[in-house]
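Chemist: Need a 3D model of the following:
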Amino acid sequence: MADSITKSIFEGRVRVRVCGILWEENAILMLKHKGIGPNGHLWSPPGGGIEFGESAEDALKKEFLEETGLTISVGQFLFVNEYQDNRHHAIELFFEVTRLAGEIKLGADPELPKNKQILEELRWLSFDEIKNMDSGFLHNAFGLTQEPNQITELRGFFKFANISIK
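Modeler: The predicted structure is shown next:
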């Protein structure tokens, strides 16, 4: 069960998030989040919430630096993904990004205390690794394509709802 800190930040409200797709040498930079998803962890592209008064581009640059140690440029807007389950509701704006500088290192989420971090691992996942991964461990946006590299070809609005009526 989620503790009260993560619950108050991430649950029971609509969050607007930005996510960056960084492809290099046939691999995408992904973060493993513990305690999220049906199987106890979830791999997804770096990103995070947009704060009041912050542009989507500035939020994505900030989140990438915090989570990966990289300075990026934000490229083309790709698509919107709406995710909804019984605890979470997120509107996610996906962009292509390019690395400008920095050394890749697992960062932290400044919204959470050091002993409550959910970022567990940062690494490059190849097309084959993503394609062969159980969908329960992977951000639902990758289920919209036949091949993982097609993620940058998606355009439009997509909705993934996993809601049980009680």
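Chemist: all contacts plus neighbour counts: C-alpha atoms, from now on.
Modeler: Noted.
Chemist: which parts of the lengthiest strand in the chain are buried?
Modeler: Assignment by DSSP state E gives strand 71-85 as the longest strand of the chain. Neighbour counts using 16 or more other C-alpha atoms under 10 Å place 71-74, 77-84 of strand 71-85 among the buried residues.
Chemist: which residues make contact with the helix or strand following that strand from outside it?
Modeler: Sequence-wise, the next helix or strand downstream of strand 71-85 (DSSP states H and E) is strand 89-101. Residues from elsewhere that reach strand 89-101 (C-alpha atoms under 8 Å, 6 or more residues apart in numbering): 11-22, 70-84, 152.
Chemist: how far is strand 89-101 from where the chain is centred?
Modeler: 8 Å (C-alpha atoms, centre = their mean, to the nearest Å).
Chemist: And the next helix or strand after that strand, what does it pack against?
Modeler: The element immediately downstream of strand 89-101 (helix or strand, assigned by DSSP H and E) is strand 119-126. For strand 119-126, the packing partners by 3 or more C-alpha pairs under 8 Å, 6 or more residues apart in numbering; DSSP states H and E come out as strand 27-34.
Chemist: one more to line up against the first:
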Amino acid sequence: MTAVIPRAAVSVVVRWSEPFANSVQSRSNARYLLVQRGKEPNKGMWSLPGGKIELGEKTLDAAKRELMEETGLTTSVSTIIKQDRCILRWHTDGPFACSDSIHHSQTSGVSFHYVISQCFAEVTSSSPPNIIASDDAMDARWWSVDEMKDAENEGTVIEGVGSVVERSEKLYTSGLLECEG
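Modeler: Below you'll find the model as predicted:
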């Protein structure tokens, strides 16, 4: 049996809300980007965009790469989408949280173990940009926190995603996840 060792991975909480909304409106109108996994582990489940960190790759660089590969969103200064300026800004002080994703197999014990660093980015535009899933994402779309919680309870969103998003929302609305871009 091959030994399974923990792998470093990254996920990205990408937030969009209506521009110029006050903090209460911003919180209630906020949408978060989730992708539907196209490969194991968690094939078919919805989760935050992300994946493995390559050897020698910085965490934030891995987050930007994975987001671009799975959704097409890039860190370019701005993109014009239907006459709307869309800007992707990143929290550059490093990950805001860390979690484990451990998967067990009936025959061999632990089959996957990822230590996931959660990074944060926000999209500034008048409406959420259209996302086209690619790479190992089967689909991608914007979710409200309530939609995400309901889907997590139904078993279609990976357990723990909602709590990561809620943590990011609290930090963001408290001014602790400032973004640059």
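Chemist: What value does the TM-score take for this pair?
Modeler: Overlay of the two chains. TM-score (TM-score structural alignment, normalised by the length of the first structure): 0.66; 133 aligned residues with a C-alpha RMSD of 3.0 Å.
Chemist: just the angle between the longest strand of the first structure and strand 89-101, please?
Modeler: Orientation of strand 71-85 of the first structure against strand 89-101 (axes from the mean of the first three to the mean of the last three C-alpha atoms, to 10 degrees) gives an angle of 160 degrees.
Chemist: for strand 71-85 of the first structure, packing partners?
Modeler: So strand 71-85 of the first structure, by 3+ C-alpha pairs under 8 Å, 6+ apart, packs with helix 56-68, strand 89-101, strand 156-162.
Chemist: Assign a three-state SS to residue 25 of the second structure, would you?
Modeler: helix (DSSP: H, G, I helix; E, B strand; the rest coil).
Chemist: what's the spacing between it and residue 90 of the second structure?
Modeler: 22 Å (C-alpha to C-alpha, to the nearest Å).
Chemist: so residue 152 of the first structure makes contact with residue 78?
Modeler: Yes. Residue 152 of the first structure is within contact range of residue 78, at 6.5 Å (criterion: C-alpha atoms under 8 Å).
Chemist: Ends of stretch 107-127 of the first structure, what's the gap?
Modeler: Stretch 107-127 of the first structure has an end-to-end distance of 24 Å (criterion: C-alpha to C-alpha).
Chemist: Contacts only, for residue 69 of the first structure.
Modeler: Contacts for residue 69 of the first structure were tallied using C-alpha under 8 Å, 6+ apart; they are 102-107.
Chemist: Out of those, which are shared with the second structure?
Modeler: For those, the aligned pairs still in contact in the second structure (both residues aligned by TM-score structural alignment, their matches' C-alpha atoms under 8 Å) are 104-107.
Chemist: Tell me which residue of the first structure lines up with residue 156 of the second structure.
Modeler: By TM-score structural alignment, residue 156 of the second structure lines up with residue 137 in the first structure.
Chemist: residues near the nearest residue to that match once chain neighbours are set aside, how many?
Modeler: Leaving aside its sequence neighbours, residue 137 of the first structure sits nearest to residue 42 (C-alpha to C-alpha, 6 or more residues apart in numbering; 4.6 Å). Counted with other C-alpha atoms under 10 Å, the neighbours of residue 42 of the first structure add up to 22.
Chemist: distance of the closest residue to residue 173 of the second structure other than its chain neighbours from residue 171 of the second structure?
Modeler: The shortest distance from residue 173 of the second structure to any non-neighbouring residue, by C-alpha to C-alpha, 6+ apart, is to residue 23 (6.7 Å). Using C-alpha to C-alpha, residue 23 of the second structure is found at 12 Å from residue 171 of the second structure.
Chemist: swap in residue 29 of the second structure?
Modeler: Using C-alpha to C-alpha, residue 29 of the second structure is found at 16 Å from residue 171 of the second structure.
Chemist: Same question for residue 86 of the second structure.
Modeler: The spacing between residue 86 of the second structure and residue 171 of the second structure, counted by C-alpha to C-alpha, is 23 Å.
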